[in-house]
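Engineer: A structural model of the following input is requested.
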Amino acid sequence: MVIGHCGDTTDIDYLEEIIGNGSYIGMDRFGLDTFLDTEQRVATVATMCERGHADKMVLSHDASCFMDWLPEGLVPAAMPNWHYLHIHNDVLPALKQRGVTDEQIHAMLVDNPRMIFEKQGGY
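Structural biologist: Prediction:
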């Protein structure tokens, strides 16, 4: 099970409690800086990696190509980092600067999602 939107908190104890109960945590919504800015999200993921939890996290931006509940043009103006390239262009380099290894990044982006779908199947 993946508990999503965990990237909206910096409460490490809370995140470790979720992992301790057997769930993966979705460190998603990168780019939605109105809730928590990128630096804080990166710091939280880096801390969780330092504590050995890269194998229980998945990363995502939660961006979408179309929304009918916001006026056109509002997203790029209000949330300029909420797009498909933000993780690759901004988040991954910031994680590496914080000491997150390529192996940990691969686990969060490739290995963990694959294991989730192999064990549990699609929704």
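
Engineer: Please count neighbours and contacts with C-alpha atoms only from this point.
Structural biologist: Will do.

Engineer: who's in contact with stretch 41-48?
Structural biologist: Residues from elsewhere that reach stretch 41-48, judged by CA atoms under 8 Å, 6 or more residues apart in numbering: 7-10, 12, 27, 30, 54, 91, 94-95, 98-100.

Engineer: structure for this one too, so we can compare:
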Amino acid sequence: HLPGWERLGHRVLDIVESEGADLRHTVLCHMNPSHSDPAYQHALAARGAFLEYDMIGMGYYFADEHAQSPSDEENARAIVALIENGFGSQVLLSQDVFLKTMLTRYGGHGYGYLLKHFVPRLRRHGVTGEQLENLLIDNPRRVFQRGLQTPFSLQRNATS
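Structural biologist: Just a heads-up that it's a prediction; the model follows:
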């Protein structure tokens, strides 16, 4: 779980890699704040990790970090740039709903915001239906694919 406004992704990947884990099943969250540093994001993706844009629809100012969450427009432009640079198969999208006030019942965007509002924005930026299917279906499936292929007996023994 990365602090979004710090550039610790390579450090995390170094540790994960030194432990023998497959970086192709590693997700680096809170990539939105580093949207304006494509070299950083491209280097992380080039190592095989997934980059998770999980602050979609989150227009908050984090006073403790003295930082404003990126706008959806900034998020969309950065995601399009990742796709255009060949990293679309390593991008994950999420809303990171973590406060009661984020639920529609309490005036927030709710869980449907990504599909209802952000996907149309990506379409306006030229993201195709096939690319959206990759972002919303194929990429999440691929993150967990190895676990799905592991025989149940091995999973049970690993947790015992």
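
Engineer: on that earlier part again, show me which of the contacts of stretch 41-48 of structure 1 is closest to residue 115 of structure 1.
Structural biologist: residue 54 (13.3 Å; CA to CA).

Engineer: Trace the closest one over to structure 2, please.
Structural biologist: Under the alignment defined by TM-score structural alignment, residue 54 of structure 1 corresponds to residue 88 in structure 2.

Engineer: and residue 55 of structure 2, which of the three is it?
Structural biologist: Per DSSP: H, G, I helix; E, B strand; the rest coil, the secondary structure class of residue 55 of structure 2 is coil.

Engineer: Excluding chain neighbours, what is closest to it?
Structural biologist: Of all residues not flanking residue 55 of structure 2 in the chain, residue 95 sits nearest, at 5.2 Å (CA to CA, 6 or more residues apart in numbering).

Engineer: Separate out the buried members of the contacts of stretch 41-48 of structure 1.
Structural biologist: The neighbour-count criterion (16 or more other CA atoms under 10 Å) marks 7-8, 10, 27, 30, 54, 91, 94-95, 98, 100 among the contacts of stretch 41-48 of structure 1 as buried.

Engineer: out of those residues, which are inside helices?
Structural biologist: 94-95 (DSSP state H).

Engineer: got the buried ones among the contacts of stretch 41-48 of structure 1 as TSV, with distance to residue 19 of structure 1 columns?
Structural biologist: Below are those laid out as TSV (distance: CA to CA, whole Å):
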residue	distance to residue 19 of structure 1
7	14
8	16
10	15
27	12
30	20
54	11
91	22
94	24
95	20
98	22
100	19
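
Engineer: Show me the helices in structure 2, by range?
Structural biologist: Remark: helices of structure 2, listed N- to C-terminal, are 9-18, 38-46, 72-84, 113, 119-124, 129-133, 139-149, 152-159; assignment by DSSP H.
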